[in-house]
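> Quick one, fold the following:
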Amino acid sequence: MCRNIRTLHNFDPPATDEEVHAAAVQYVRKVSGSTRPSQANQAAFDRAVDEVAAATRTLLDSLHTAAPPKNREEEAAKARARAAVRYGT
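I've put the predicted structure just below:
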């Protein structure tokens, strides 16, 4: 799946609507194969983003876990460390 889609579950504070929308846009871009739909497809693209965002929000609101919430800064640091190993920077 697209590398730009990030885990949104079990963070403190919870994922914002902007984060959910951004993930939905990335998903629809990946599935549709285009980063910018034509004018003829814009309405369908926007509708799909809205539907995916709604489904994502429903999912996130329905999930339960006993694990402690993750810290965004710590997770970002781990991702940077993985990238440094992967890309040698």
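> Please make it C-alpha for all contacts and neighbour counts, starting now.
OK.
> would you list every one of the strands in this protein?
In the chain, no strands are found when defined by DSSP state E.
> The residue nearest the centre of the chain and S34, how far apart?
Geometric centre of the chain, nearest residue: A23, 2.9 Å, by CA atoms, centre = their mean. A23 sits 15 Å away from S34, going by CA to CA, to the nearest Å.
> same deal with A84?
On the measure of CA to CA, A84 and S34 end up 29 Å apart.
> quick one: buried residues of whichever helix in the chain runs longest?
Longest helix of the chain, by residue count under DSSP state H: helix 42-62. For helix 42-62, a neighbour-count test (16 or more other CA atoms under 10 Å) marks F45, A48, V49, D50, V52, A53, A54, T56, R57, L60 as buried.
> what residues are up against the first one?
Counting by CA atoms under 8 Å, 6 or more residues apart in numbering, F45 makes contact with V28, P37.
> One more, so I can put them side by side:
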Amino acid sequence: MCRNIRVLHNFEPPASEDEIRAAAVQYVRKVSGSTHPAAANQEAFDIAVEAVAEATRVLLDSLVTKAPPRDREVEAAKAKERAAVRYGPR
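Predicted structure coming up:
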């Protein structure tokens, strides 16, 4: 799993288009094995990003939960704490 792809479900406010697109780009980069495709592959790369972003939008719009929405600041603090334990303080 790409470490840069973040959980997007059940946040208040909901995931933005920028967050969805960033996750799609990270996924396509990982699957394709390149961060910047060659000019000959740019169109295929862009089409794949749009397809993954659309699938992500459909998924997020379809998911239901009874859990209260998460707070981005609280989740970021938890991630920072986990990183400090894992990698040491920075």
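> Next one: A76 of the second structure from H9 of the second structure, what distance?
15 Å.
> out of those two, which sits in the busier spot?
A side-by-side neighbour count of A76 of the second structure and H9, using other CA atoms under 10 Å, places H9 first with 17 against 11.
> Surely that one is in contact with D61?
No: the criterion here is CA atoms under 8 Å, and H9 of the second structure misses it with D61 at 9.1 Å.
> returning to what we had before: any chance of the buried residues of helix 42-62 of the first structure in CSV, with distance to T16 of the first structure too?
Converted to CSV, the buried residues of helix 42-62 of the first structure look like this (distance: CA to CA, whole Å):
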residue, distance to T16 of the first structure
F45, 21
A48, 19
V49, 16
D50, 15
V52, 15
A53, 11
A54, 12
T56, 11
R57, 9
L60, 11
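> how near is A84 of the first structure to H9 of the first structure?
In terms of CA to CA, A84 of the first structure sits 25 Å off from H9 of the first structure.
> list the contacts for the closest residue to A15 of the first structure other than its chain neighbours?
Excluding its sequence neighbours, the residue lying closest to A15 of the first structure (CA to CA, 6 or more residues apart in numbering) is L8, at 5.7 Å. Counting by CA under 8 Å, 6+ apart, L8 of the first structure makes contact with P14, A15, E19, V20, L60.
> what's near enough to touch R36 of the first structure?
R29.
> Quick one: map it onto the second structure.
Superposed on the second structure with TM-score structural alignment, R36 of the first structure falls opposite H36.
> Distance check, its match against K30 of the second structure.
11 Å.
> again, but for R82 of the second structure
24 Å.
> Helices along the second structure, start to end?
So, for the second structure - with DSSP H - the helices run 17-32, 42-62, 72-87.
> chain center to the first one: distance?
Between the centre of helix 17-32 of the second structure and the centre of its host chain there is 6 Å, according to CA atoms, centre = their mean, to the nearest Å.
> Give the other helices and strands that that helix contacts.
Contact analysis of helix 17-32 of the second structure by 3 or more CA pairs under 8 Å, 6 or more residues apart in numbering; DSSP states H and E lists helix 42-62 as its packing neighbours.
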